[in-house]
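1. requesting a structural model of the entry that follows:
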Amino acid sequence: MSIRNFFKNRATNAAAESFNAKIKSFRNALRGVRDVEFFLIRLYN
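-> A predicted model of the protein is given here:
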C-alpha cells in the first residue's frame, strides 16, 4: 500500500524519519549532562 501511495501521491515519511533522527541526536548529546536546564539554554542559543 505505501509503495502505491508514493507513486500515486509522491508521499513519503522522510519528514518524520528526519525528525526522529534529530530527537535521537539530541538524546545522545544530552547523555551525561547533569544540569538539563543549562544544556537546553545552550542548545537554544
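2. C-alpha from now on. contacts and neighbour counts both.
-> Noted.
3. residue with max distance from the center of the chain?
-> K8 (26.6 Å; C-alpha atoms, centre = their mean).
4. the helix or strand containing that one: what's the following helix or strand?
-> Element membership for K8, per DSSP states H and E: helix 2-9. Counting by DSSP H and E, the next helix or strand C-terminal to helix 2-9 is helix 14-30.
5. elements contacting that next one?
-> Using 3 or more C-alpha pairs under 8 Å, 6 or more residues apart in numbering; DSSP states H and E as the contact test, no helix or strand touches helix 14-30.
6. and this one, please, so the two structures can be compared:
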Amino acid sequence: TMQNYYETILNYFVNRETNAFAESFNAKIKAFRAQFRGVGDIPFFIFRLCKLTV
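-> Here you go, the predicted model:
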C-alpha cells in the first residue's frame, strides 16, 4: 500500500496539502444521493446537485 500512495504521502510533507476537500465533497454528494433516492426527474436532481456545490 505504501508503494501505491507514495506520491500522495510525500505531497503532504512537501506541500502540506491533503485531499480532505475532495473527500468532504464526495461525502456531501453521497448523502445527497441517499436523500433523493428514487427521484425520477433527472434535470431536477442535477439542478439540486449544482446548488449543493455552491
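7. about what we covered before: corresponding residue for the residue farthest from the centre of the first structure in the second structure?
-> For K8 of the first structure, the aligned residue in the second structure is V14 (criterion: TM-score structural alignment).
8. and for N11 of the second structure, the neighbour number?
-> 13 (other C-alpha atoms under 10 Å).
9. likewise the one 5 residues further on?
-> The tally of other residues near R16 of the second structure (other C-alpha under 10 Å) stands at 9.
10. let me see the contact set for it.
-> R16 of the second structure makes no contacts at all, as judged by C-alpha atoms under 8 Å, 6 or more residues apart in numbering.
11. for it, give its distance to L10 of the second structure.
-> Computed as C-alpha to C-alpha, to the nearest Å, the R16 of the second structure to L10 of the second structure distance reads 9 Å.
12. same check on E17 of the second structure?
-> 10 Å.
13. between the two, what contacts are shared?
-> In contact with both E17 of the second structure and L10: no residue, using C-alpha under 8 Å, 6+ apart.
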